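S.K.: what follows is a protein structure lacking sequence information:
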């Protein structure tokens, strides 16, 4: 249950707790909150636990330069750290960071790992049941693994053929496509969730975690089938915030382990990553001729430049571009075959 927000007092004393509360009141997603807190803590430790209000532009520049020159961080990582420190100083402490000058990271952003259609079919052939359905959704709907595992029963809308993705990047709700090939399997999965939930209720359990605002607004919703996770954990466990024994969703490590086993069994020599199926979703849509704007909306990217990276990994063979070496076979065939009516001298 490590994706459940830590409880913070309404009048926190500790600096990082006050910062957490400010982030929640600002509507930041929990993943963003955790990432920012992580880097802000590292910034404080790097400067020997000096209070951020006693530091400023020189210390921020020193830390960002250290990450680039000494830690060889990527461009993306340095940008995340910069965003975290800008939030800390500009939005929380209300101090200016104008005129920052630091060494820019040079390690470029790596191209995403993409599986071919044949490789995905081979991976799926080594999966079954709910494990297979999870990977099919990662690929078929372009979901991030965290959003896949946090899906509730009510987020599958068969009537509109949509999957609702709650509190995505930017803490915004969005929809993505519901693959028609998975409708029957999804209905069966929901039936399994209903049976498991009924057993939990019969044994005196049956509650599921809800964010604070929802838990207050709908106090009985935590025991309703609609709010149960689509892919529940195999065991009950105590909530880290309240101690209430609940059934949470499957842990990300279990999903990652299933994918690693399937990729190895398929004999594929590429990194075994859940996110690679999302990359494959976008790349294969681009190869099929869908425009970037459509793919951007399906992925939930706020900036189309993020989506444009898939243009660098698209299979150009499917786009009508032929490599020069592929034409050599035709030339060799013409050399080997004599012209009609021509007789070789003996």
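M.R.: Received, thanks. Here the structure is a predicted model, which means the values were calculated and not measured.

S.K.: going by C-alpha atoms from here, please, whenever you check contacts or count neighbours.
M.R.: Will do.

S.K.: pull the residues that contact stretch 185-193.
M.R.: Contact partners of stretch 185-193, identified using C-alpha atoms under 8 Å, 6 or more residues apart in numbering, comprise 130, 133, 153, 225, 228, 229, 230, 231, 232.

S.K.: residues contacting the last one?
M.R.: Which is residue 232. Going by C-alpha under 8 Å, 6+ apart, residue 232 touches 193, 247, 248, 249, 250.

S.K.: if you set the cut-off to 7 Å instead, what comes out?
M.R.: By C-alpha atoms under 7 Å, 6 or more residues apart in numbering, the contact set of residue 232 is 247, 248, 249, 250.

S.K.: among those residues, which lie within helices?
M.R.: Taking DSSP state H, every one of these sits outside helices.

S.K.: as TSV, those with neighbour count would be great.
M.R.: Below are those laid out as TSV (neighbours: other C-alpha atoms under 10 Å):
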residue	neighbour count
247	25
248	24
249	24
250	19
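
S.K.: okay if I get these as CSV plus distance to residue 34?
M.R.: Shown next, in CSV, are these (distance: C-alpha to C-alpha, whole Å):
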residue, distance to residue 34
247, 23
248, 20
249, 19
250, 20
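
S.K.: and the contacts of stretch 185-193, which is closest to residue 122?
M.R.: residue 133 (14.3 Å; C-alpha to C-alpha).

S.K.: what's the neighbour count on the closest one?
M.R.: By other C-alpha atoms under 10 Å, 19 other residues sit near residue 133.

S.K.: confirm that it sits in a helix.
M.R.: Yes - judged by DSSP: H, G, I helix; E, B strand; the rest coil, residue 133 forms part of a helix.

S.K.: excluding covalently adjacent residues, which one is nearest to it?
M.R.: Distances taken as C-alpha to C-alpha, 6 or more residues apart in numbering place residue 185 nearest to residue 133, at 7.2 Å, with adjacent residues excluded.

S.K.: in stretch 257-268, what's buried?
M.R.: Across stretch 257-268, burial judged by 16 or more other C-alpha atoms under 10 Å covers 258, 259, 260, 262, 263, 266.

S.K.: put this beside the first:
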């Protein structure tokens, strides 16, 4: 395996295999390819993870030396030994297919009798309106506002955290989600009850931004190459995060300081505490707010195509999972024991 050398990053006590000094490293080529095609950073991290696990599973062999049988064996191992979910196994498969097609330059054929993790059909966890009220009652400040926006608009967690000032149109009562899942933009409503709280929150954020500017900073990270195209835009108010970090980050080498958007774990932990304080036994997370948004819209009689657009689903079949509310199931049929 002359093309693989050892690298400084460690995983499971071993060093990451990469290509030799004669060319770009394998994982660097993978990341460069993903960025060229505008895949998200999370996809980049996930694909790199699965490629490394695939290589280690086969004794640190180069992927060019392997093909369908080795991929089959790895996927089967994940399903049988690892007992991973179907979505996890599919993610690993997508990562390997991408590696072979775009990095190695070889199409992969049939996999034979690969053991697939069976994808269970599960209904999403949904909170009732009363449960939503109780949970939100245990949140305060910007955490209450973030959770309220997620329930009131159907935003995903990261879509909420990545909102910029210019994405909120108070006159049109609209919120624009930029570069959502799948790299798509979409619009959703700005709830009337949240318009005033959002404006009051932005006044505080603007004051903090002006203080940062007075200290010589106040720059927000810009998407892709816009920072180079518009070098002064990062300090403009419209590009600032709606939910910035409480403390500025600092580059110890350059001395630069700035603010990123709030970390997702902050709201996740606060929401989990709120669910526990509310005494709920449902396994609710921040994403449950999005499920509840869609379910309650359908309960109110809105058509599924409208809900699909608001959620940003590419296929209406994804949205169809929320139609379980239209079939009352056991709630619509009296039990025979009730007539005894």
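M.R.: All right, it came through fine. Just so it is clear, the model here is predicted, and its values are computed rather than measured.

S.K.: counterpart of the residue nearest to residue 133 of structure 1 in structure 2?
M.R.: Under the alignment by TM-score structural alignment, residue 185 of structure 1 pairs with residue 197 in structure 2.

S.K.: map residue 209 of structure 2 across to structure 1 for me.
M.R.: In structure 1, the residue paired with residue 209 of structure 2 is residue 197, using TM-score structural alignment.

S.K.: and for residue 229 of structure 2?
M.R.: For residue 229 of structure 2, the residue aligned by TM-score structural alignment is residue 217.

S.K.: count of residues packed around that match?
M.R.: Counted with other C-alpha under 10 Å, the neighbours of residue 217 of structure 1 add up to 9.

S.K.: re the thing from before, distance check, the residue nearest to residue 133 of structure 1 against residue 260 of structure 1.
M.R.: For residue 185 of structure 1, the distance to residue 260 of structure 1 equals 23 Å [C-alpha to C-alpha, to the nearest Å].

S.K.: what range in structure 1 matches stretch 142-154 of structure 2?
M.R.: Taking TM-score structural alignment as the measure, structure 1 aligns residues 130-142 with stretch 142-154 of structure 2.

S.K.: one step back: for the contacts of residue 232 of structure 1, which ones persist in structure 2?
M.R.: Listed in the original numbering, the contacts of residue 232 of structure 1 still in contact in structure 2 are 247, 248, 249, 250 (both residues aligned by TM-score structural alignment, their matches' C-alpha atoms under 7 Å).

S.K.: before we move on, which element is the match of residue 209 of structure 2 in?
M.R.: Using DSSP states H and E, residue 197 of structure 1 sits within helix 183-202.

S.K.: who touches stretch 256-264 of structure 2?
M.R.: By C-alpha under 7 Å, 6+ apart, the list of residues contacting stretch 256-264 of structure 2 from outside reads 161-162, 217-220, 241, 243-245, 248-251.

S.K.: if I've got this straight, residue 222 of structure 2 is in a helix?
M.R.: No - counting by three-state DSSP, residue 222 of structure 2 falls outside a helix, being coil.

S.K.: so what's it up against?
M.R.: residue 234.

S.K.: repeat that with 10 Å
M.R.: Residues in contact with residue 222 of structure 2 (C-alpha atoms under 10 Å, 6 or more residues apart in numbering) are 228, 230, 231, 233, 234, 235, 239, 240.

S.K.: the last one -> structure 1?
M.R.: Looking back up the chat, that one is residue 240 of structure 2. Taking TM-score structural alignment for the superposition, residue 240 of structure 2 sits opposite residue 228 in structure 1.

S.K.: how many neighbours does its match have?
M.R.: By the measure other C-alpha under 10 Å, the count of residues near residue 228 of structure 1 is 28.

S.K.: same deal with residue 191 of structure 2?
M.R.: Neighbours around residue 191 of structure 2, by other C-alpha under 10 Å: 16.

S.K.: ok, it touching residue 148?
M.R.: Yes - assessed by C-alpha atoms under 10 Å, residue 191 of structure 2 is found in contact with residue 148 at 9.5 Å.

S.K.: pretty sure residue 187 of structure 2 belongs to a strand, no?
M.R.: Yes - assessed by three-state DSSP, residue 187 of structure 2 belongs to a strand.

S.K.: buried stuff in stretch 212-221 of structure 2?
M.R.: In stretch 212-221 of structure 2, counting by 16+ other C-alpha under 10 Å, buried: 212, 217, 218, 219, 220, 221.

S.K.: so what's the counterpart of residue 102 of structure 2 in structure 1 up against?
M.R.: For residue 102 of structure 2, the aligned position in structure 1 is residue 91, judged by TM-score structural alignment. Residue 91 of structure 1 makes contact with 22, 23, 26, 85, according to C-alpha under 10 Å, 6+ apart.

S.K.: any idea which residue sits dead centre in structure 1?
M.R.: residue 144 (3.2 Å; C-alpha atoms, centre = their mean).
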